[in-house]
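Sequence plus predicted model, see below.
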Amino acid sequence: MIIDAHQHFWQLARGDYDWLTPELAPLYRDFMPDDLIPLLSRNGVDGTILVQAAPTVAETEFLLKIAENTPFVLGVVGWTDFAAPSASNEIQRLAKHPKLVGLRPMIQDIADDAWMLRPELTPAFEAMIECDLAFDALVFPRHLPHLRALLSYHPKLRAVIDHGAKPNIADAQFKAWANDMEAIAKDSHAFCKLSGLLTEAGTDWTEAHVAPYVAHLFENFGPKRLVWGSDWPVLTLASTYDIWHTIASSFIPNDQARDLIFGSNAQDLYRHFTI
């Protein structure tokens, strides 16, 4: 069983993708299940986790409707306003949908790097724990000390770091990111997604550019806490689904680790879906 634990769909006409502008020409069109099916088939991928791309509950409802009608979508990571007074009730409402497996505030787009530590967010994180939902941390390296603190305050929060925290591979910025990722891996039970790295490696990337970052993730999170994802269609800014699937497979040392990273770890992380 191979699971792509991070992919997106969107329809431009919905109008709530503020980050998605005509300047991102390869992405500035609709991406829906029929676009992904041939890629999954060609790479032997059995199911996916569909992740939010807009900071609205309306988009989460849109994705849940897609999941209801798309057998290969095993679960949805949605969005809600963690700072709203009604956040706890809204999380409990959304969690009643059998396809909701997690939530993701778009932390990378929030001006306050320490936003996740604001006291008014505590009820939202407590509701996530109560509802057994995964927290997808969409962060940059500068957020990692705050994420480490957050996970220490909520040790029962099941969390995953999206895209390896988006290290600046293009400029070979490694040391600070590596130290912070090592600390989080040591001090928490967080998972980390093996995804999005080619996009951070620049237009002239090679496997050699990415390899040290992947090796560091393996060294610290190990094969039981890494989860593979494509980040398609954002991936297409840097490469193709086929190429990333092949490269990621080549980084994994043996079949046992591959089975974990490409399959069962996603089930351990997101839990709510069944195959």
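Good, I have the coordinates.

CA only for contacts and neighbour counts going forward, please
Will do.

now for the helix or strand hosting residue 208, which elements pack on it?
If you go by DSSP states H and E, residue 208 is part of helix 207-221. Where contact means 3 or more CA pairs under 8 Å, 6 or more residues apart in numbering; DSSP states H and E, helix 207-221 is packed against helix 175-187, strand 191-194, helix 241-251.

Return the most buried member of the ones you listed.
With neighbours taken as mean count of other CA atoms under 10 Å, the helices and strands packed on helix 207-221 reach their highest mean count in strand 191-194, at a mean of 26.

circling back: quick check: buried residues in the helix holding residue 208?
209, 210, 213, 214, 216, 217, 218, 220, 221 (16 or more other CA atoms under 10 Å).

which residues does the residue positioned nearest the centre of the chain contact?
Residue closest to the average C-alpha location in the chain (CA atoms, centre = their mean): residue 162, at 3.9 Å. For residue 162, the contact set (CA atoms under 8 Å, 6 or more residues apart in numbering) comprises 136, 137, 138, 139, 192, 193, 194, 195, 196.

isn't there a strand covering residue 170?
No: using DSSP: H, G, I helix; E, B strand; the rest coil, the secondary structure at residue 170 is coil, not a strand.

What separation is there between it and residue 180?
Distance, residue 170 to residue 180, by CA to CA, to the nearest Å: 19 Å.

same deal with residue 58?
Applying CA to CA, the value for residue 58 to residue 180 is 34 Å.

wait, doesn't residue 20 sit right on residue 28?
Yes: judged on CA atoms under 8 Å, residue 20 makes contact with residue 28 at a distance of 6.6 Å.

More neighbours: which of those two?
With neighbours defined as other CA atoms under 10 Å, residue 20 and residue 28 compare such that residue 20 has more, 17 against 14.

Under a three-state scheme, what state does the more buried one occupy?
Applying three-state DSSP: residue 20 is coil.

still on that earlier bit, the helix holding residue 208: what's the following helix or strand?
Using DSSP H and E, the helix or strand that follows helix 207-221 in sequence is strand 226-228.

Now tell me what touches that next one from outside.
Applying CA under 8 Å, 6+ apart, the external contacts of strand 226-228 come out as 3-6, 191-195, 217-218, 248, 260-263, 265-266.

swap in stretch 103-118?
Under the criterion CA under 8 Å, 6+ apart, residues 52, 55, 77-82, 133-140, 142-143, 146-147, 149-150 lie in contact with stretch 103-118.

Where do the helices of this protein begin and end?
33-43, 57-68, 87-95, 122-131, 144-153, 175-187, 207-221, 241-251, 255-259, 265-270 (DSSP state H).

Just tell me which of those helices ends up closest to residue 230.
Closest approach to residue 230 among those (CA to CA): helix 241-251, 6.7 Å.

picking up where we left off before, could the helices of the chain go into a markdown table alongside distance to residue 234?
A markdown table is the format used below for the helices of the chain (distance: least, CA to CA, whole Å):
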| stretch | distance to residue 234 |
| --- | --- |
| helix 33-43 | 13 |
| helix 57-68 | 17 |
| helix 87-95 | 26 |
| helix 122-131 | 27 |
| helix 144-153 | 22 |
| helix 175-187 | 22 |
| helix 207-221 | 17 |
| helix 241-251 | 10 |
| helix 255-259 | 23 |
| helix 265-270 | 20 |
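
Please compare the first structure with the one that follows:
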Amino acid sequence: MKIDAHQHFWLYNEKEFAWINDDMSELKRDFSPEDLKVLLKSIHFDGSIVVQARQSLDETRWLLELAQKYDFIKGVVGWVDLCSPDVTKQLKQFANNPFLKGVRHVIHDEADDQFMLSEEFQRGISVLNDFNLTYDLLLFPKHIPYALQLIEKFPEQLFVLDHIGKPDIKNKEISFWKENLTKLAEYRNVYVKVSGMVTEADWKNWRKEDFKAYLDIVFNAFGPERVMIGSDWPVCTVSESYESVMGIVLDYVKQFASGYESQILGENCSRFYSIK
């Protein structure tokens, strides 16, 4: 089964999606499962993981409702307030829903770069395993050293790094990101999504060659057994079409044996998110 490990849906409104600025005006509309269904079919993919785009419990409920309606949605990465003393109570309301696979917090928008090291946040992370939930790390390279400290404390918790840690591909910055990504990969409970790369590149002028050095580093660090393909649709469309964005990784993985290729294109995602 081939799975797009990272995409979003939303019903656009200016207040809740203030991060969509005028440079991203094409994102100022609704994006629905019907839209993605056609795109998945165009590249012969079987399903996707939908990831939260708003930090609210209503977002989690809405995405779970969509998963009940569309069989290609294989799982939901939702949001709960991990810093809340009521985090266990929040999780219990979703505990019986088989589509909730993990949670995410938009850490890279927090004012404090060390947000994930707070006592409250770590208390929230500590209860995820009780619900068999994974955690998606949404970071900039500057946050990875703090992520290393977090992961060190939770060896039994499954983590996945979104968008390869968002290195500055446009300006070809590699060394700091590479150093810390390589350290992150030493933890066997950490996976990585090769997704969201085009939005860190020169949106309208990138070439596939721009990503090769970054992909080489990711695959050398994690191996094909802990890498999963994702689109970051519809955000990726500020740069290129869905097919072109997915094509970057689809072309790259052709160098691997068929067994590894199938892992990257779906099997690793299925294992990580417990998709049957």
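Great, that's in hand. Fair warning: this is a prediction, and the values are worked out from it, not measured in the lab.

TM-score for this pair?
Scored by TM-score structural alignment, normalised by the length of structure 1, the superposition of the two chains gives a TM-score of 0.96; 273 aligned residues with a CA RMSD of 1.4 Å.

quick revisit: any of the contacts of stretch 103-118 of structure 1 buried? List them.
Among the contacts of stretch 103-118 of structure 1, those buried by neighbour count (16+ other CA under 10 Å) are 52, 55, 77-82, 133-140, 142-143, 147, 149-150.

circling back: how about a markdown table for the buried residues of helix 207-221 of structure 1, with distance to residue 33 of structure 1 added?
Shown next, in a markdown table, are the buried residues of helix 207-221 of structure 1 (distance: CA to CA, whole Å):
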| residue | distance to residue 33 of structure 1 |
| --- | --- |
| 209 | 32 |
| 210 | 29 |
| 213 | 31 |
| 214 | 29 |
| 216 | 33 |
| 217 | 30 |
| 218 | 31 |
| 220 | 34 |
| 221 | 31 |
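
still on that earlier bit, redo the contacts of residue 162 of structure 1 as TSV? Include distance to residue 175 of structure 1.
Converted to TSV, those look like this (distance: CA to CA, whole Å):
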residue	distance to residue 175 of structure 1
136	24
137	21
138	20
139	17
192	18
193	19
194	19
195	20
196	19
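
Let me know the closest of those to residue 97 of structure 1.
Nearest member of the contacts of residue 162 of structure 1 to residue 97 of structure 1, counting by CA to CA, is residue 136, at 17.9 Å.

contacting residues for the closest one?
77, 102, 103, 104, 105, 159, 160, 161, 162.

Just give me how far stretch 68-86 of structure 1 sits from the chain centre.
When C-alpha coordinates are averaged (CA atoms, centre = their mean, to the nearest Å), stretch 68-86 of structure 1 and its chain have centres 13 Å apart.

Actually, stretch 65-75 of structure 1.
Mean C-alpha position of stretch 65-75 of structure 1 versus that of the full chain (CA atoms, centre = their mean) differs by 17 Å.

How about residues contacting that stretch?
So stretch 65-75 of structure 1 is contacted by 33, 46-50, 76, 99-101, 270, 272-275 (CA under 8 Å, 6+ apart).

7 Å instead?
46, 47, 48, 49, 50, 99, 100, 101, 273 (CA atoms under 7 Å, 6 or more residues apart in numbering).

Check stretch 125-133 of structure 2 too.
82, 95, 101, 102, 134, 157.

Let's have these in TSV, adding distance to residue 110 of structure 2.
As requested, the contacts of stretch 125-133 of structure 2 are exported to TSV (distance: CA to CA, whole Å):
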residue	distance to residue 110 of structure 2
82	14
95	27
101	24
102	20
134	21
157	22
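
so which pair among those is furthest apart in space?
In those, two members sit farther apart than any others by CA to CA. They are 95 and 157, at 17.1 Å.

Might you report the residue contacts of residue 18 of structure 1?
Applying CA under 7 Å, 6+ apart, no residues contact residue 18 of structure 1.

if I look at it, how far off is residue 164 of structure 1?
Per CA to CA, residue 18 of structure 1 is found 23 Å from residue 164 of structure 1.

Excluding chain neighbours, what is closest to residue 39 of structure 1?
Spatially, and ignoring its direct neighbours in sequence, residue 39 of structure 1 is nearest to residue 241 (6.7 Å; CA to CA, 6 or more residues apart in numbering).

Residue 19 of structure 1 and residue 92 of structure 1, how far apart?
Residue 19 of structure 1 is 28 Å from residue 92 of structure 1, by CA to CA.

what about those two, which has more around it?
residue 92 (16 against 10).

wait, doesn't residue 135 of structure 1 sit right on residue 161?
No: using CA atoms under 7 Å, residue 135 of structure 1 is not in contact with residue 161; the gap is 8.6 Å.

joint contacts of those two?
With contacts taken as CA under 7 Å, 6+ apart, not a single residue reaches both residue 135 of structure 1 and residue 161.

which one in structure 1 is aligned with residue 233 of structure 2?
Counting by TM-score structural alignment, residue 233 of structure 2 corresponds to residue 232 in structure 1.

contacting residues for the closest residue to its match other than its chain neighbours?
Of all residues not flanking residue 232 of structure 1 in the chain, residue 7 sits nearest, at 5.0 Å (CA to CA, 6+ apart). Residue 7 of structure 1 makes contacts with 49, 50, 51, 230, 231, 232, as judged by CA under 7 Å, 6+ apart.

how close does residue 7 of structure 1 get to residue 159 of structure 1?
For residue 7 of structure 1, the distance to residue 159 of structure 1 equals 17 Å [CA to CA].

before we move on, what about residue 76 of structure 1?
For residue 76 of structure 1, the distance to residue 159 of structure 1 (CA to CA) stands at 15 Å.

And those two? Which one has more around it.
Legend: neighbour count by other CA under 10 Å for residue 76 of structure 1 and residue 159, higher for residue 76 (32 against 23).

is it true that the more buried one touches residue 101?
Yes: between residue 76 of structure 1 and residue 101 there is a contact under CA under 7 Å: 5.6 Å.

and the closest residue to residue 155 of structure 2 other than its chain neighbours, how far is that from residue 222 of structure 2?
Computed as CA to CA, 6+ apart, the closest residue to residue 155 of structure 2 that is not its neighbour in sequence is residue 189, at 6.7 Å. Note on residue 189 of structure 2: its distance to residue 222 of structure 2, by CA to CA, is 11 Å.

cool, residue 150 of structure 2 as well?
From residue 150 of structure 2 across to residue 222 of structure 2, the span is 19 Å (CA to CA).

For the closest residue to residue 154 of structure 2 other than its chain neighbours, grab the count of nearby residues.
Nearest-residue entry for residue 154 of structure 2: residue 126, 7.4 Å, with adjacent residues in sequence omitted and distances by CA to CA, 6+ apart. Neighbour count for residue 126 of structure 2, taken as other CA under 10 Å: 15.
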